[in-house]
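**Q** Take this sequence and fold it.
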Amino acid sequence: MQTITANNYPIYFNESAYEQLNLFLKENKYSNLFIIVDSNTTDSCLPKFLPYLETDLTIEIVEFEAGEINKNIETCIEIWNVLTELGADRKSLVINVGGGVVTDLGGFIASTFKRGVDFIHIPTTLLSMVDASVGGKNGVDLGNLKNQIGVINVPKMVLIDTTYLETLSQSEMRSGLAEMLKHGLIYDKEYWEKFLDLTSIDFADFDSLIHRSVAIKNEIVMQDPTEKGIRKALNFGHTLGHAIESYFLESKDKTTLLHGEAIAIGMILESYISLKKELISTSEYQQIKQTINSIYDKIVFEENDLHPILDLLIHDKKNEYGTIQFALIEGIGKIKINQLVENELILEAFEDYKS
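**A** Sure, this is the predicted structure:
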């Protein structure tokens, strides 16, 4: 597949990816190499990745326990200490091999260690391929609040090898698919329509759908790298989705949701809000709701869940001057940013989701 040129870094795919990585290692004089993984990718992906490496550099594997719950500053401190003990310096290279938690956290660690060392992302989940590893956002959660601490700093390259997807469960694949659906809804109606009936998708050609999803995100980020304007479009479904994800993460009586599961709910809710603000038609809303509900399990919300979720909205990173800002769709394939939404309408959207 064709290489995508991002903001000062390339995104390589499949057959060319490892050739480009080894060429990069040969052309740049790094002192040593640190591979950051979690406990899942140590078992599932590292054995596949390491044989591709052609380098005389000293290689150290740095592992942390898998899970969103470990994407925090405490894990960073542990890894910064390990890097220090193992002799990492300003000329070290970090390669992050794993899903979105690994690329978010590993990119943040590299961006802040000794004021920044070079890093490369090798995403191994669908979610990290089409979203987390592209765009330069690196960071960690603050308690149960998603991605509150971080930096925007681009990798030297991103390598997308879709054969890693063979290691994923169906639920993890669906989680990544949510971001692909979002890219269609906010940017490319024709792309969205490819997912209206999953049984009609030729999964032998799924790589091309991944490539298009990455290209969409990249096209948006290139216009607005620091999220002052149009890049906020990528937050469609995430204002409520992140609040739901955080609430389920902190609630002892709730089953933790995968990122994409929460974002799928957020997209339905925010599509309903778009409908009520007369930005989309009833038929467009019904198509969105039915399509997403055909892919994801319905989540039960009790009455006492809703106000704690609303309380979490104040921490959304798009908020300015204490007001909650939404990115809503203006017809399928278009977006309208910086939209204010009253709590009453949000609660109405939850009622419609439950119906």
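**Q** going forward, measure contacts and count neighbours with C-alpha atoms only.
**A** Fine.
**Q** now the one residue sitting closest to the centre of the chain: how far from residue 197?
**A** The centre of the chain sits closest to residue 132, judged by CA atoms, centre = their mean, with a distance of 3.2 Å. Residue 132 sits 26 Å away from residue 197, going by CA to CA, to the nearest Å.
**Q** one step back: for the residue nearest to the centre of the chain, what are its contacts?
**A** Contact analysis of residue 132 by CA atoms under 8 Å, 6 or more residues apart in numbering lists 99, 100, 103, 104.
**Q** Output the longest strand belonging to the protein.
**A** Using DSSP state E, we find that the single longest strand of the chain is strand 145-152.
**Q** Run the chain-centre distance for it.
**A** On the basis of CA atoms, centre = their mean, to the nearest Å, strand 145-152 sits 12 Å off its chain's mean C-alpha point.
**Q** helix, strand or coil for the residue of the chain positioned farthest from its centre?
**A** Ranking residues of the chain by C-alpha distance from their mean position (CA atoms, centre = their mean) puts residue 56 at the top, at 32.7 Å. The local conformation at residue 56, judged by DSSP: H, G, I helix; E, B strand; the rest coil, is coil.
**Q** what's in contact with the helix or strand where residue 241 lies?
**A** Element membership of residue 241, judged by DSSP states H and E, is helix 238-250. Applying CA under 8 Å, 6+ apart, the contact partners of helix 238-250 are 144-146, 254-259, 262-267, 269-270, 308-310, 312-313, 316, 326.
**Q** Give me the buried subset of the residues you listed.
**A** Buried subset of the contacts of helix 238-250 (neighbour count, 16 or more other CA atoms under 10 Å): 144-146, 256-259, 262-267, 269-270, 309-310, 312-313, 316, 326.
**Q** Sequence B follows; please return its structure for comparison with A:
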Amino acid sequence: MMEIKKERGAVYCNEEAWKHLKSKLVSLHPSKLFILVNTHTARFCLPVFLELSEITSYEVLTIEAGEKYKNITSCVDLWHLLSEKGADRKSVLINLGGGVVTDLGGFVASTFKRGIEFINIPTSLLAMVDASVGGKNGVDLGTLKNQIGVIKEPLQVIVDTNFLKTLPKNEVVSGYAEMLKHGLIHSEDYWNDVQKFDIKNPASEENLIWKSILIKNEVVTEDPFEQNRRKTLNYGHTLGHAIESYCLASETKKTLLHGEAIAIGIILATFLSTELLNFPKQKCQHIANVILSHYPKVEFTETTINDCIELLKYDKKNQHGKVLFVLLNDIGKHEINCEVPNDLIYKAFSYYKNL
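**A** The predicted structure is shown next:
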């Protein structure tokens, strides 16, 4: 049975999930029910959600689609809307969308009137296996990723893989990067299994998606506030987030989806692991080949690399002015709080360039 039962952060998958949602809303008896969507999920997912949930009394709140709208301005607009529409502490916010919607919606709910209940309905692969699970809610600060936020689990997460049929291929591939990461930090078995994921038919891959959810849930349950093991979920994200932020800010560089940037970060982190922790070089090459079979190469000039390294000082894992990486001794065997000299970072980019 695909469900994770707990007081907060319960996760339910597919058909049975909707029964749990209906039951929870009956018990909550909200004064008002709000549904947060973006311009894409309003069109493609909201009608499906309303049919499956059988909700009839609700207000829809809409934000623009895209990472650049994951900011405090969007939050202020939503706080005003909630006030204008009479939301109180017994109101409930349902976040229907990808990672931007669940991250931002969770933050809005966690802070409005010092906290109202919220439920996540992830509609992208990225949100299903990563963003909507674990209670990280927040927004970007300019182009700097996830600098402002709180940790609070949603009341429930309702996963229905049928929503994946509404996604363009590049959004599916973006979410797949997080599943590949789960394989690398968890076990050789899952790493081998996740390579068989069918990009063209993601809704059919329910078991692999659920395994990724279980891996993330296990990690965040053990370490909810990222003091130790939860840091492993940032594998590939230290440089990946820097690359993503750089591309968001650049007027000439194409903006990368989260998973596209993290895929590059995974290759870089795995190379660094070979240099610092003797990660097997043959496996490093295999991992790079798997990733490059799904993600296009991106060119980095020396100036770009310098700018990305400069952005590392904003990484959330940093302590006492030190940039700290998650690296691997082997697949499923991690080391946290690793310091990496800049000359090795340049060497990692050179390795990526020459693949």
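**Q** Overlay the chains and give the TM-score.
**A** The TM-score (TM-score structural alignment, normalised by the length of structure 1) is 0.97; 354 aligned residues with a CA RMSD of 1.6 Å.
**Q** from the buried ones among the contacts of helix 238-250 of structure 1, which ones fall inside helices?
**A** Among those, DSSP state H puts 259, 262, 263, 264, 265, 266, 267, 269, 270, 309, 310, 312 in helices.
**Q** can I get those in CSV with distance to residue 29 of structure 1?
**A** Below are these laid out as CSV (distance: CA to CA, whole Å):
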residue, distance to residue 29 of structure 1
259, 38
262, 43
263, 41
264, 44
265, 47
266, 45
267, 45
269, 50
270, 48
309, 49
310, 50
312, 46
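**Q** nearest to residue 62 of structure 1, of the residues you listed?
**A** Set against residue 62 of structure 1, the nearest of those by CA to CA is residue 259 (24.4 Å).
**Q** And the closest one, how far from residue 327 of structure 1?
**A** From residue 259 of structure 1 across to residue 327 of structure 1, the span is 18 Å (CA to CA).
**Q** before we move on, what about residue 25 of structure 1?
**A** 40 Å.
**Q** all strands for structure 1, in order.
**A** 4-5, 10-13, 33-38, 59-64, 93-98, 118-123, 137-142, 145-152, 158-160, 325-329, 335-340.
**Q** coming back round to it: quick one: contacts for the residue farthest from the centre of structure 1?
**A** If a contact means CA under 8 Å, 6+ apart, then residue 56 of structure 1 has no contacts.
**Q** how near is it to residue 66 of structure 1?
**A** To residue 66 of structure 1, residue 56 of structure 1 is 29 Å away according to CA to CA.
**Q** State the span of structure 2 onto which stretch 128-142 of structure 1 is aligned.
**A** Under TM-score structural alignment, the alignment places stretch 128-142 of structure 1 onto residues 127-141 of structure 2.
**Q** residues near residue 339 of structure 2, how many?
**A** 14 (other CA atoms under 10 Å).
**Q** Hmm, it is touching residue 324, no?
**A** Yes: Residue 339 of structure 2 is in contact with residue 324 according to CA atoms under 8 Å; the separation is 5.2 Å.
**Q** For the equivalent of residue 187 of structure 2 over in structure 1, which non-adjacent residue is spatially closest?
**A** In structure 1, the residue paired with residue 187 of structure 2 is residue 188, using TM-score structural alignment. Leaving aside its chain neighbours, residue 188 of structure 1 sits nearest to residue 333 (4.6 Å; criterion: CA to CA, 6 or more residues apart in numbering).
**Q** How about the contacts made by the one you found?
**A** Counted by CA under 8 Å, 6+ apart, residue 333 of structure 1 has contacts 184, 185, 186, 187, 188, 189, 192.
**Q** and what of residue 179 of structure 1?
**A** By CA under 8 Å, 6+ apart, the contact set of residue 179 of structure 1 is 127, 130, 131, 260, 263.
**Q** Please give me every residue in contact with residue 349 of structure 2.
**A** Contacts of residue 349 of structure 2 were listed using CA under 8 Å, 6+ apart, and they are 268, 300, 305.
**Q** repeat that for 7 Å
**A** Contacts for residue 349 of structure 2 (CA atoms under 7 Å, 6 or more residues apart in numbering) come out as residue 268.
**Q** and residue 33 of structure 1, what is it in contact with?
**A** By CA under 7 Å, 6+ apart, the contact list for residue 33 of structure 1 reads 57, 58, 59, 60, 92, 93, 94.
**Q** Kind regards, and thank you for your time.
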